[in-house]
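> Below are the sequence and a predicted model for it; my questions follow.
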Amino acid sequence: MDPFIEAAIEEARIGQAEGGIPIGSVIVYRGRIIGR
């Protein structure tokens, strides 16, 4: 799987574990994650 998709899924899991809505996102610029 794409590493950026995996990072977004992991962010969603973290959010859900904290009692929130399981939505995750990452901002990618020139092949690097610059925001979560």
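Good, I have the coordinates.
> Only C-alpha atoms from now on, for both contacts and neighbour counts.
Noted.
> The most centrally placed residue in the chain and residue 24: what is the separation?
For the chain, the residue nearest the mean C-alpha position is residue 8 (2.1 Å; C-alpha atoms, centre = their mean). As judged by C-alpha to C-alpha, to the nearest Å, residue 8 and residue 24 stand 5 Å apart.
> any idea which element the residue nearest to the centre of the chain lies in?
Here residue 8, judged by DSSP states H and E, is contained in helix 3-17.
> how about that helix: buried residues?
Using 16 or more other C-alpha atoms under 10 Å as the test for burial, helix 3-17 gives 4, 7, 8, 9, 10, 11, 12, 13, 14.
> second one coming, line it up with the first:
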Amino acid sequence: ETADAKVLEAVGKDVANDAAAKLKEAGAEVVVL
């Protein structure tokens, strides 16, 4: 795995966590896998 792949993975997780937080604020049930 390259450093770029690790960075992209980390960014992807940040984006997913941010989206989940926004959904929770909107009152949706969020299941984090």
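Arrived safely, thanks for sending. What you see is a predicted model, and the numbers here were worked out from it, not measured in a lab.
> Got a TM-score for the pair?
Once superposed, chain against chain, the TM-score is 0.58 (TM-score structural alignment, normalised by the length of structure 2); 24 aligned residues with a C-alpha RMSD of 2.2 Å.
> Now do the same for the residue nearest to the centre of structure 1: its match in structure 2.
Here residue 8 of structure 1 is matched to residue 16 in structure 2, going by TM-score structural alignment.
> do you know how far its match is from residue 24 of structure 2?
Noted for residue 16 of structure 2: a distance of 12 Å to residue 24 of structure 2, by C-alpha to C-alpha.
> again, but for residue 9 of structure 2
22 Å.
> how many other residues sit next to residue 20 of structure 1?
11 (other C-alpha atoms under 10 Å).
> what residue of structure 2 matches up with it?
Superposed on structure 2 with TM-score structural alignment, residue 20 of structure 1 falls opposite residue 28.
> Could you give the secondary structure assignment for its match?
In three-state terms, and counting by DSSP: H, G, I helix; E, B strand; the rest coil, residue 28 of structure 2 is coil.
> any idea how far residue 3 of structure 2 is from it?
34 Å.
> what do you get for residue 31 of structure 2?
In terms of C-alpha to C-alpha, residue 31 of structure 2 sits 29 Å off from residue 3 of structure 2.
> residues touching residue 23 of structure 1, list them.
Residues near residue 23 of structure 1 by C-alpha atoms under 8 Å, 6 or more residues apart in numbering: 9, 11, 12, 13, 15, 16.
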